[in-house]
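K.L.:
coordinates only, sequence not included:
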């Protein structure tokens, strides 16, 4: 099999566009949500991302070539690889943005806040990569023990709130750009239509969105860089990473880091299986290991965003892509990240032009949670969605309180505790329940979806075991345990959430005793379908 064939160019344009959207999203969120400086974004984060992207893309291209040589085939397609959208958004909204609030509460100035948030992002990226790397030893066992509904519904909960709803709001705040581009995405990706001349729907949406943004004045030349692109080589960030580990604050993000690493691990495993179903059987352990190594390399060179094996191998293979499209993608992403040209692209293409794609990603992730699980497990998927939606709603509540002036040195966030009776009595809003759900919500989502699947399958002891896991996590403060800080609520790690631990333990006892306390419902007579 040759290194480069005609189909590789088609695959390259599709995969490169996907990665370009991720890079534009990184620039926009880091700049406008986290307040990072251009020096931090273009001098540390993007060069670090280039290292991870070139490591993975070159390996998977070489791996495809090697498989072709071993099998004597010429139709082997490399595993697609890039920055994980879900992890990207989770690291921004669930790690770095809360870390910035912690830094603000500690009295740091804006530059120090950005540095602190960046360092916490490095820890999260390393943690995800480490979980992926050691996870090759027990990935299959985790997958067997955890129902698919538990994994997919947890992702879907994040997708509904932090991905889809956030940008859905923005789409309707910018309707002239947001609604037509969303219509184009739905037309091409769901409506079964394609534009003439083979133009991808995503490219058309971004082009139309960019044009509308400039015509309406939403995009201006104010954001355009004043300097030409220059080469910025990656620099080692080991000292900054080690400094972050010396902080006592990184452990508060373990409830995000561990499950996100697990999701990336299992998701990559599923994508390897998808490739095997399409005819390309890759060895599991080296494929997963390099995935983890890519994320660790990203951290050590300054990127706060892990990488993953992408979904969609069968589509790229059907397009004619082989090994070369992966190599081309690695080269393209490296050039874009190291030269700073992404700053010029971001100035020309505002994030509003691509937000319809992000909404669609959120919709598809949520849809997959229902489609890829047995229909009888649908209640478990719905229940697994709720903690993620609750976490997003909690963020909205906190932002509303901050907009009202709570969370400042003059009015610290501890004042919210005195407002709880008002929230409950006048608005029937149990804010303390939202705060409890918010801490460790990813674990909570997995547990409730998994125990619901067990109940649906009449596996009462397994359901009880999931309750005991929840009780243990509550007892060590991984879920439901929180404390008030001057500007927020924070996980109270290793501080027992005693009421929740007791409640889970009682429920576990009930489930263990279910065979002795209950009996099956009598069979229902068949319905008259006439």
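P.N.:
Everything's here; your move. Since the structure is predicted, the reported quantities are computational estimates derived from the model, not experimental observations.
K.L.:
C-alpha from now on. contacts and neighbour counts both.
P.N.:
Will do.
K.L.:
now for whatever helix or strand residue 421 lives in, which elements pack on it?
P.N.:
In this structure, residue 421 is located in helix 415-427 according to DSSP states H and E. Using 3 or more Cα pairs under 8 Å, 6 or more residues apart in numbering; DSSP states H and E, the elements in contact with helix 415-427 are helix 431-438.
K.L.:
and the angle from the helix it packs on to helix 415-427?
P.N.:
In this structure, helix 431-438 runs at an angle of 120 degrees to helix 415-427, with axes from the mean of the first three to the mean of the last three Cα atoms, to 10 degrees as the basis.
K.L.:
what packs against helix 431-438?
P.N.:
The criterion is 3+ Cα pairs under 8 Å, 6+ apart, and the helices and strands that helix 431-438 contacts are helix 378-403, helix 415-427.
K.L.:
so which of those is nearest residue 131?
P.N.:
The minimum distance between residue 131 and the helices and strands packed on helix 431-438 falls on helix 378-403, with 21.6 Å, by Cα to Cα.
K.L.:
now that closest one: how far from the chain's centre is it?
P.N.:
The gap between the average C-alpha position of helix 378-403 and the chain average comes to 15 Å, counting by Cα atoms, centre = their mean, to the nearest Å.
K.L.:
tell me the spacing between residue 314 and residue 278.
P.N.:
Distance, residue 314 to residue 278, using Cα to Cα, to the nearest Å: 6 Å.
K.L.:
TSV for the helices and strands packed on helix 431-438, including mean neighbour count and distance to residue 256?
P.N.:
Converted to TSV, those look like this (neighbours: other Cα atoms under 10 Å; distance: least, Cα to Cα, whole Å):
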stretch	mean neighbour count	distance to residue 256
helix 378-403	21	12
helix 415-427	13	25
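K.L.:
same list (the ones you listed) but as TSV, adding distance to residue 512.
P.N.:
As requested, the helices and strands packed on helix 431-438 are arranged in TSV below (distance: least, Cα to Cα, whole Å):
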stretch	distance to residue 512
helix 378-403	20
helix 415-427	34
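K.L.:
do I have it right that residue 352 meets residue 173?
P.N.:
No - counting by Cα atoms under 8 Å, residue 352 sits too far from residue 173 to count as a contact (10.1 Å).
K.L.:
take a look at this one as well, against the first:
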């Protein structure tokens, strides 16, 4: 009987899901491309001619495989409206590979191609670990205390995502800091948007960069040279002795973070179960993601893939199984043509780095969300070794120059930044504006963002932050007078109050 039910190949709601999941993943591709071209100085032929077709291969294996898998589940259950669990490029492993594996290799050797190949091999090994993890992670969680496991991961997030990315963000505050504020307003302010927050932040930041003359059309002109048709090619060079020996010291990072992403994948399926779809399994989809990583690496992709959170939203929208096919089609468009080169030419690196900062903050916060409060000290202690190692390596070599922006008056800066983000979370736009007025005044007298006070020889305020505070004052005042997002915020507060009362009754 169930075999006679016709499962739609693609329906209207699948189009929205295809675009949404694609841009969620492609925003990460934009970040990776900007870093590989900017920080590493990797050539466009490797990025757009090797990596992007390799990314497409990963997407074909994973999203195409998930389409077949969930379509079969829908047929066996006779459910033509079944929603598939989303999947795409994973931010966590992608950026850990970039900053904690590839960047150290590049800094040590000065060889961008070697660093890239090491990242690709790490992706291949990570895929194998991912497959094994699909079976053994539940056992590991019984042996290793959660506080120790997530504390170590939090340390990596703090060092390689938050601190490393903040350095670049602060070097162009008018672009980077404003992009970071946009992300926080959307995510922490709980603003409902049809487009991914990362994409919005990129568009806003890029717009500011072009308006202020930070970008040049010569970059766009140069990107046209990368247009063409690229066929995926095997990259057996990742198995050379030089690459193998270079990746060995990073195996602990590969193993730990791959296993962590397995946990994330399990949680993604749990979201579906919480929606009442208790029949979903974890092993097959996770193994498929691991296989996709390994195959993609063989074709030159260092960008990890896996299951996504967000199932409840796509189910509510009415998406089915066909949106995985739509994702493949969209990646084929940018992966085979070099079109991604033109897209990324419009976007400076300082625009995409705030996304890594936010990903790192989310990852760091997660370590405290999954353990009891009594284990917080263990989480903090477990995170310190990685952070300390990162600081010693970078400070000793005179790097992290962007941090100098927060050096003068750091205590004041910390207090002001904390206030701004508290007010963003509370949707209190007027107080956020007032806080930026205070920050502007302190900058004016040289208490922050200046090596010396007003009327002294060393007085030299950072004009980038002067501009930032002026823009934020105006923006937050406009949001206050427009009562931006107030209805949604009040609804959230009422829902939280009702949940608290319900919890109190049950106790």
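P.N.:
Perfect, thanks for sending it. Predicted model, so just to flag it, every value in this text is computed and none were measured.
K.L.:
that older thread, give me the more crowded residue out of residue 352 and residue 173 of the first structure.
P.N.:
residue 352 (23 against 12; other Cα atoms under 10 Å).
K.L.:
just say helix, strand or coil for residue 229 of the second structure.
P.N.:
For residue 229 of the second structure, the secondary-structure state derived from DSSP: H, G, I helix; E, B strand; the rest coil is coil.
K.L.:
residue contacts, it?
P.N.:
Residue 229 of the second structure makes contact with 336-338 under the criterion Cα atoms under 8 Å, 6 or more residues apart in numbering.
K.L.:
and what of residue 383 of the first structure?
P.N.:
Residue 383 of the first structure makes contacts with 445, 448-449, as judged by Cα under 8 Å, 6+ apart.
K.L.:
what's the match for it in the second structure?
P.N.:
Residue-level alignment of residue 383 of the first structure against the second structure, with TM-score structural alignment as criterion, gives residue 381.
K.L.:
again with residue 363 of the first structure
P.N.:
Using TM-score structural alignment, the equivalent of residue 363 of the first structure in the second structure is residue 361.
K.L.:
go on, residue 345 of the first structure?
P.N.:
Residue pairing (TM-score structural alignment): residue 345 of the first structure is matched to residue 343 of the second structure.
K.L.:
how close does the helix or strand where its match lies sit to the first structure?
P.N.:
Residue 343 of the second structure is located in helix 339-345, with elements delineated by DSSP H and E. On superposition with the first structure, the average gap between helix 339-345 of the second structure and its aligned counterparts reaches 0.4 Å (mean Cα distance after the TM-score superposition for the first structure).
K.L.:
any chance you could list what contacts the helix or strand following that helix?
P.N.:
Beyond helix 339-345 of the second structure in the direction of the C-terminus, DSSP H and E gives the next helix or strand as helix 349-369. By Cα under 8 Å, 6+ apart, the surrounding residues in contact with helix 349-369 of the second structure are 30-31, 34-35, 38, 91-92, 95, 147, 150-151, 153-155, 157-158, 161-163, 165-166, 168-169, 171-172, 175-177, 179-180, 183-184, 198, 201-202, 205-206, 376, 379.
K.L.:
just the strands in the first structure please.
P.N.:
Taking DSSP state E to define them, one finds strands in the first structure at 81-83, 307-309, 482-484, 489-491.
K.L.:
so residue 257 of the first structure makes contact with residue 124?
P.N.:
Yes - taking Cα under 8 Å as the contact criterion, residue 257 of the first structure and residue 124 are neighbours in contact, 5.6 Å apart.
K.L.:
neighbour count winner among these two?
P.N.:
When residue 257 of the first structure and residue 124 are compared on other Cα under 10 Å, the one with more neighbours turns out to be residue 124, at 32 against 26.
K.L.:
against residue 341 of the first structure, how distant is the more buried one?
P.N.:
As for residue 124 of the first structure, its distance to residue 341 of the first structure is 27 Å (criterion: Cα to Cα).
K.L.:
do the same with residue 291 of the first structure
P.N.:
Noted for residue 291 of the first structure: a distance of 26 Å to residue 341 of the first structure, by Cα to Cα.
K.L.:
show me which of these two is the more surrounded one.
P.N.:
Each of residue 291 of the first structure and residue 341 had its neighbours counted (other Cα under 10 Å), and the higher figure belongs to residue 291 (29 against 18).
K.L.:
so who does the equivalent of that one over in the second structure touch?
P.N.:
The criterion is TM-score structural alignment: under it, residue 291 of the first structure has residue 289 as its aligned partner in the second structure. The neighbourhood of residue 289 of the second structure, defined by Cα under 8 Å, 6+ apart, consists of 62, 127, 130-131, 305-307.
K.L.:
of these, just say which sits nearest to residue 50 of the second structure.
P.N.:
When these are compared for distance to residue 50 of the second structure, the smallest value, 17.1 Å, is given by residue 305; criterion: Cα to Cα.
K.L.:
alignment lookup: that closest one to the first structure.
P.N.:
Alignment note: residue 305 of the second structure maps to residue 307 in the first structure; criterion TM-score structural alignment.
K.L.:
go on, residue 112 of the second structure?
P.N.:
Residue 112 of the second structure maps onto residue 114 of the first structure when the alignment is built from TM-score structural alignment.
K.L.:
wait, that match touches residue 32, no?
P.N.:
No - the pair residue 114 of the first structure and residue 32 fails to qualify as a contact (Cα under 8 Å) at a distance of 11.9 Å.
K.L.:
higher neighbour count, these two?
P.N.:
Set side by side, residue 114 of the first structure and residue 32 show more neighbours around residue 114, with 24 against 10, by other Cα under 10 Å.
K.L.:
leaving out chain neighbours, which residue sits closest to that one?
P.N.:
Counting by Cα to Cα, 6 or more residues apart in numbering, residue 36 is the residue found nearest to residue 114 of the first structure once chain neighbours are left out, at 5.6 Å.
K.L.:
what about that neighbour, neighbour count?
P.N.:
When counting by other Cα under 10 Å, one arrives at 21 neighbours for residue 36 of the first structure.
K.L.:
was I right about it contacting residue 113?
P.N.:
No - with the criterion set as Cα under 8 Å, residue 36 of the first structure and residue 113 do not qualify as a contacting pair; they are 9.1 Å apart.
K.L.:
the first structure: which residue goes with residue 394 of the second structure?
P.N.:
Per TM-score structural alignment, the equivalent position to residue 394 of the second structure in the first structure is residue 396.
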